[in-house]
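**Q** Quick one: sequence plus predicted model below, questions after.
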Amino acid sequence: MENIIINGNNLTLEEVIKVSRKNYKIQLEEEAKGKILDSRKIIDDIVEKEKVVYGVTTGFGKFSEVSITQDDCKTLQRNLIISHACGFGPNFSKEVVRAIMLLRINALAKGYSGIRLETLNTLIEMLNKGVHPVIPEKGSLGASGDLAPLAHMVLPMLGEGEAEYNGEILPGKVAMEKAGIATVDLVAKEGLALINGTPVMTGVGAISLYDAVSLLKTADIACALSAEALRGIKDAYDLRLHVVRPHAGQINTAKNLLNLTEGSTFVTRQGEVRVQDAYTLRCAPQVHGASKDAINYVKERVEIEINSVTDNPIVTREGDVISGGNFHGQPMALSFDFLGIAVSELANISERRLERLINYQLNDLPPFLVKHGGLNSGFMITQYAAAALVSENKVLAHPASVDSIPSSANQEDHVSMGTIAARKSGEILKHAQRVLATEILAACQAIDFREGFTLGKGTKEAYDCVRKHIKFIENDIVMYKELDKCTELVASGELVKAVEEKVEVLY
């Protein structure tokens, strides 16, 4: 497992996942070290000459009007961290914390923040040795960046707060000692460099984004299985129809559905069984495709943000220190609201296909996909549960970015709520994974009621993957266990991986 080289410029979404989820270690590029040292010299000069520079020789927020002496600079930075650690609620998962740490390191590695190299190395060492600060999920306004959660990230660096180490939650100082990492005394500008920026919202959202890309593929696989089970009309996926409305996502969805069902005798042509399918099958390219385009837009924004300087003020190569607003999370807030809406739509249409699979009034299959209906309820309540998740998603999909509450005595009078948007998108994603898993399981059950047909090249791989773990449901059983198994196939990416061994699935 090679170390991932960090320089602030070319970190990828895939590398974020390797570090956060697969525990890859990182290494600072040599050229980046020089830029960090140069940036620090500028800050040291400002402190030495007692120039008035926000966050270096002044207080923060509304206290920017208060000058701080050279002797008090260390106290200022420590006070910043301990006073700003005001988070609340459940703690972020280990993988989210690792993503947060990585993104803060990558931004600081660009050499525009004035942090000392040894301080940055402390954070890198914590990440590599698995000292994970305990960070509550709630408390960020998304401007001035993610102040409260990032303050919790820094506490163990000072020997304060709490951190997880080797699976145990410990006082920050104890965790650092056990890992053999020295704590630090922050000097001028360093506290602000560590907590002013967007790595929390971006880290949370980046993980959801990565899983959403897999979900886009899963949605097409689910639709193709339902099309097989319902003997859907493949003419609606004819590329001649889609190239005249050339949205990339729509075209890619149509290609996927054709490729997944290639060779199938379940699917039909228009007029063979019926003239038209319901929208949930017929309009899948348009609906799934719109979500693909939206999520690909978000991916472009996130890939910019993870390689950006988002703290304030920034130290330019020319020696100027400019106070601005790169900490403002609006670009991510809008993006993650968009992500949540796009993912919720995948669940919306999936739940309606599920209804079409189990409702005997809408198909020619046994009611609720069970042989002895009445004695058995079959898949009846799976649709209830899916509908509940879809309905909850509709509440969660309300944009966080349209809200703003002034803070810091109205100095910070417009905030993004981007971290809320990112957290909501993650919750929506989990719900959507469950809904799509339910559709997939129901489609496989429906397929087993039909005899004498052949599945398509891709749908057969999906069906076989499901059946390797979950058998046909003959009589009522404890249903959530089977749904849990299918949800894990979706969430882990195992289902997509099985299909992609035979068929390319575009997004």
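**A** Right, received. Where do you want to start? Numbers count the residues shown, from 1 in each chain.
**Q** drop to CA atoms for contacts and neighbour counts, all remaining ones
**A** OK.
**Q** Now the element after whichever strand or helix holds residue 106, going C-ward?
**A** Using DSSP states H and E, the element containing residue 106 is helix 94-108. Of the helices and strands lying after helix 94-108 in sequence (DSSP H and E), the nearest is helix 117-129.
**Q** and that following helix, what does it pack onto?
**A** strand 26-28, helix 30-49, helix 94-108 (3 or more Cα pairs under 8 Å, 6 or more residues apart in numbering; DSSP states H and E).
**Q** And for the longest one, what's in contact with it?
**A** What it means is helix 30-49. Residues outside helix 30-49 that contact it (Cα atoms under 8 Å, 6 or more residues apart in numbering): 7-8, 52-53, 56-57, 70, 108-117, 188-189, 315-317, 319.
**Q** downstream neighbour of it in the secondary structure list?
**A** Heading C-terminal from helix 30-49 (DSSP H and E), you reach helix 73-84.
**Q** returning to that earlier point: what about burial for the contacts of helix 30-49, which qualify?
**A** 7-8, 52-53, 56-57, 70, 108-117, 188-189, 315-316 (16 or more other Cα atoms under 10 Å).
**Q** where exactly do the strands run in this protein?
**A** For the chain, the strands defined by DSSP state E cover 4-6, 26-28, 88-91, 132-133, 136-138, 162-165, 168-171, 314-315, 321-322.
**Q** what's the most buried one of the ones you listed?
**A** strand 132-133 (a mean of 32; mean count of other Cα atoms under 10 Å).
**Q** Need the helices and strands packed on helix 117-129 in a markdown table (columns: distance to residue 434).
**A** Formatted as a markdown table, the helices and strands packed on helix 117-129 follow (distance: least, Cα to Cα, whole Å):
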| stretch | distance to residue 434 |
| --- | --- |
| strand 26-28 | 34 |
| helix 30-49 | 43 |
| helix 94-108 | 21 |
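**Q** re earlier: I'd like the strands of the chain laid out as CSV, including distance to residue 500.
**A** Below are these laid out as CSV (distance: least, Cα to Cα, whole Å):
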stretch, distance to residue 500
strand 4-6, 27
strand 26-28, 30
strand 88-91, 35
strand 132-133, 35
strand 136-138, 35
strand 162-165, 37
strand 168-171, 38
strand 314-315, 45
strand 321-322, 49
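**Q** this is the comparison structure:
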Amino acid sequence: MKNAILRESLSTFMHSITSQPLTLPILNNLTISQDQIELSKEVCDNIVRCRAYLDEKMKHSNMPIYGINTGFGSLCDVQISTDQLTQLQENLVRSHACGTGELVPKPIVKLMLLFKIKSLGNGNSGVHLATVQRLVDFYNLNILPVTYTQGSLGASGDLAPLAHMALSLIGEGEVWHEGEQKPTQDVLKEYDLKPIKLQSKEGLALLNGTQFMSAYAVHCLLKSYKLSYFSDLLGALSLDAFDGRLEPFDPLVQLVRPHKGQILTAQRIRAFLKDSPLISQPKAHVQDPYSFRCMPQVHGATKDALAHVCSVVLTEINSVSDNPNIFVAADKIISGGNFHGQPLALSLDFLKIALSELGSISERRTYQLISGQRGLPSFLVKSPGLNSGFMIPQYTAASIVSANKQLATPASVDSIVSSNGQEDHVSMGANAATQALKIVENVERILAIEMMNASQALAMRTLNTSPFLMQFLSSYRSEVQFMESDKPLYKEIKKTIAFMSSLDFDNDVLFEEIDA
């Protein structure tokens, strides 16, 4: 069968899901390599032990246990008979699969699968091993449930998005596979896989959890660390193009205000500009505008924000976030609130604000470069007036910066009552998550516009920048050429974004600030 052939061909490249935490470098490697995953023996034992405990408990007790033999939400006091428990769980999945809006990007759906596997693998959720293994199959076979961005309040877990994921396990709904959107049942038949028959607690364990928010958060973090690096790199390019001064990046300045991000930013920019004839030449001006001079402080504060967000998100993805939680050793089943997304909601809002500031200061540097100062022509073009040059890309960057300000308004300060008052405080972390992705994409566009302007300005200088930056510019110029006279620039923005996206970094470089 196709399933068996694929399993054999992929068995060489396996990442084992163990009790050890997932880290950002591990996740970055998995995202890039598309390696397969498998459950370790320890994780399998944890899952089997917990399920056996729950089955034994159900045999000898008629007590109502939330979500296992009761209804859900405000129906938690309605007890369900034993012969209806499978129907209860499958009804839960079907009724909650009511997402709408845009489709969740496929890489984020794949992270949702991974994080649900990790959470259930802790052995506190009471699911069957076969259910978790089916999630592993979906991950490895790249069968990605069609999921929607709208529907989660970020509190009772990401109910609607995770319901669409669970719907695929029971053979319903649609999935992405081999580049196409297909009915789940057709793809399952293709691999000779039968739909999972959910049993007590399983539907609730799949739906309760923060994996939608977490997947967005990790996806945004991986991109944010790359944008943080680019902000330093392009800031150094712009500084040299503006004939700026290096003194504000002196280690002595940073050591008397030793924020980690500030120190690393100044260190990076000094390294990028090492041996630059342009930065070393005598300057006619005493100081630079804040958008140049204060890069260590502004970029650095974003780095420190990323470090905090990273800590919260990694704690979350390595935790148990469904309800109720089963503790075999303590002989307890406890209904709590680990599905509440408040830690992620606050952190995602912080990420939104921190990333927006990288875009804001980048746009200001672009503005300075086109202003006709320090020997550069207005709008960085020959014959300004006849040519508008780089006048309008700055407009574009400015409009995106303002859009980011609107998106960065905290979602977590909002709440709304649901489920007949039972769920009376929610995090709105799912809204923060989707807003964060939009901001990340926007900041990439703003930085692309800065790169276009800085490279154009540097080409108009008689002296070169550093060997490192010259090599970087040489690669860029193979994609985007110097602009002699006016032409439509939307294509150049697209090419620049593609160039930035194509660059890969070693984990040691990309996550340098985590250990700084």
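**A** Received, thanks. What you see is a predicted model; the values in this text were computed from it and never measured.
**Q** Now compute the TM-score of the two chains, please.
**A** Superposed pair, TM-score by TM-score structural alignment, normalised by the length of structure 1: 0.95. Supporting alignment: 501 aligned residues with a Cα RMSD of 2.0 Å.
**Q** still on that earlier bit, tell me which of the helices and strands packed on helix 117-129 of structure 1 approaches residue 194 of structure 1 most closely.
**A** Among these, the nearest to residue 194 of structure 1 by Cα to Cα is helix 94-108 (7.1 Å).
**Q** Give me the mean deviation of that closest one from structure 2.
**A** Its aligned residues in structure 2 lie a mean 0.6 Å from helix 94-108 of structure 1 after superposition (mean Cα distance after the TM-score superposition for structure 1).
**Q** packing partners for that helix?
**A** helix 13-22, helix 117-129, strand 132-133, helix 199-229.
**Q** For residue 257 of structure 1, find the nearest of the strands of structure 1.
**A** Evaluated over the strands of structure 1, closeness to residue 257 of structure 1 peaks at strand 4-6, with 36.5 Å, by Cα to Cα.
**Q** in structure 2, what residues pair with the closest one?
**A** With TM-score structural alignment applied, strand 4-6 of structure 1 matches the range 15-17 in structure 2.
**Q** go on, stretch 87-97 of structure 1?
**A** Using TM-score structural alignment, stretch 87-97 of structure 1 pairs with 99-109 in structure 2.
**Q** what does stretch 242-258 of structure 1 give?
**A** So stretch 242-258 of structure 1 sits over residues 254-270 in structure 2, by TM-score structural alignment.
**Q** same question, stretch 57-71 of structure 1
**A** Taking TM-score structural alignment, stretch 57-71 of structure 1 hits residues 69-83 over in structure 2.
**Q** Okay, buried residues for that stretch please.
**A** So stretch 69-83 of structure 2, judged by 16+ other Cα under 10 Å, has buried residues 69-73, 76, 79.
**Q** and it, how far apart are its ends?
**A** Chord length of stretch 69-83 of structure 2, first to last residue, is 10 Å (Cα to Cα, to the nearest Å).
**Q** cool, and stretch 402-418 of structure 2?
**A** 33 Å.
**Q** Which part of structure 1 matches it?
**A** Mapping stretch 402-418 of structure 2 onto structure 1 (TM-score structural alignment) gives residues 391-407.
**Q** and that stretch, how far from the chain's centre?
**A** Taking the mean of its C-alpha atoms, stretch 391-407 of structure 1 sits 17 Å from the chain's own mean (Cα atoms, centre = their mean, to the nearest Å).
**Q** what comes up buried for that stretch?
**A** Those would be 393-394, 396-397, 399-401, 407, for stretch 391-407 of structure 1 by 16+ other Cα under 10 Å.
**Q** next one: stretch 364-383 of structure 2
**A** In stretch 364-383 of structure 2, counting by 16+ other Cα under 10 Å, buried: 364-370, 376-382.
**Q** if we can go back for a sec, any chance of the helices and strands packed on helix 94-108 of structure 1 in JSON lines, plus distance to residue 280 of structure 1?
**A** Putting those into JSON lines (distance: least, Cα to Cα, whole Å) gives the following:
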{"stretch": "helix 13-22", "distance to residue 280 of structure 1": "31"}
{"stretch": "helix 117-129", "distance to residue 280 of structure 1": "45"}
{"stretch": "strand 132-133", "distance to residue 280 of structure 1": "44"}
{"stretch": "helix 199-229", "distance to residue 280 of structure 1": "8"}
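**Q** Which one of those lies nearest to residue 420 of structure 1?
**A** Here helix 199-229 is closest among these (Cα to Cα), at 7.7 Å.
**Q** That closest one relative to helix 13-22, how many degrees between them?
**A** Counting by axes from the mean of the first three to the mean of the last three Cα atoms, to 10 degrees, helix 199-229 of structure 1 lies at 100 degrees to helix 13-22.
**Q** distance from helix 199-229 of structure 1 to structure 2 after superposition?
**A** Overall, helix 199-229 of structure 1 averages 0.6 Å from its counterpart (mean Cα distance after the TM-score superposition for structure 1).
**Q** Does residue 112 of structure 1 touch residue 318 like I think?
**A** No: with contacts counted by Cα atoms under 8 Å, residue 112 of structure 1 stays clear of residue 318, the gap being 10.8 Å.
**Q** what's the spacing between the match of strand 4-6 of structure 1 and its chain's center?
**A** 21 Å.
**Q** And for that stretch, what's in contact with it?
**A** Under Cα under 8 Å, 6+ apart, the answer for stretch 15-17 of structure 2 is 35-40, 43, 118.
**Q** hmm, try it at 10 Å
**A** With contacts defined as Cα atoms under 10 Å, 6 or more residues apart in numbering, stretch 15-17 of structure 2 is touched by 26, 30, 35-44, 114, 117-118, 121, 136.
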